[in-house]
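Enquirer: Sequence and computational prediction follow.
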Amino acid sequence: MALRFIAIDPDTGQQGSPTIWVDESKRELVFQGWKPDEALEAECRAFEVPGHAPGIPAHEAVIRIPFRMVPMVKEACDAAERAGV
């Protein structure tokens, strides 16, 4: 795995922070974020997208990151594009 660190949320202190990486070998963006509360997870599980089964597959997760990290997500997308993703 070739994880390239992009950014960590500067406003969360030492309590564990939302983080963004680019995995160039797998050609993926990798996010660490906050777990949703039960209400948000239930809302996501109930959401239906045409052509897809409702719910969240066992191998997937819902995470949350703050809006203040949008510039960092854009930076990760730019890094992925530069890597040829």
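Expert: All right, it came through fine. Numbers count the residues shown, from 1 in each chain.
Enquirer: C-alpha from now on. contacts and neighbour counts both.
Expert: Fine.
Enquirer: what number of residues lie near the residue lying closest to Glu24 once chain neighbours are set aside?
Expert: Closest residue to Glu24 apart from its sequence neighbours, by C-alpha to C-alpha, 6 or more residues apart in numbering: Ala2 at 5.8 Å. Neighbour count of Ala2, defined by other C-alpha atoms under 10 Å: 11.
Enquirer: putting a second one here so we can go through both:
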Amino acid sequence: MNIRFVGIDPDTDEDGCPTVWVDMEASDLLIQSYTADDRSIARCDALSPAKAPIPAGETVIRIPKRMVSIIRRACDELDSGVR
């Protein structure tokens, strides 16, 4: 498994904070972040085109705006195929 650290929330206290990695073999993003609150989850569920509730094994996470550049960098790494 070729997982690479990309970045951490710049406002972190380095204790349980949003973090982004890329899995270069699977071409996936791995994201640790805050669980969305019940109201946000219900709204996302209602707006989903899937026509079904969010299934077991999936959840809605909230990623701070200040992490957008980190997510972009992770996507760029996957797009470039750098291993």
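Expert: Arrived safely. What you see is a predicted model, and the numbers here were worked out from it, not measured in a lab.
Enquirer: Would you pull the TM-score for this pair?
Expert: Here the TM-score for the pair of chains, by TM-score structural alignment, normalised by the length of the second structure, is 0.87; 82 aligned residues with a C-alpha RMSD of 1.5 Å.
Enquirer: can you pull the contacts of the residue nearest to Glu24 of the first structure?
Expert: By C-alpha atoms under 8 Å, 6 or more residues apart in numbering, the residues touching Ala2 of the first structure are Asp23, Glu24, Ser25.
Enquirer: Do a quick rundown of the strands in the first structure.
Expert: Using DSSP state E, the strands of the first structure run over 3-8, 19-23, 28-32.
Enquirer: Please work out which of the ones you listed is packed deepest.
Expert: Of the strands of the first structure, the one with the most neighbours on average (mean count of other C-alpha atoms under 10 Å) is strand 19-23, at a mean of 22.
Enquirer: That strand vs strand 28-32, what angle?
Expert: Orientation note: strand 19-23 of the first structure sits at an angle of 160 degrees relative to strand 28-32 (axes from the mean of the first three to the mean of the last three C-alpha atoms, to 10 degrees).
Enquirer: Strand 19-23 of the first structure vs the second structure, average offset?
Expert: Following superposition, strand 19-23 of the first structure is found to deviate from the second structure by 0.5 Å on average (mean C-alpha distance after the TM-score superposition for the first structure).
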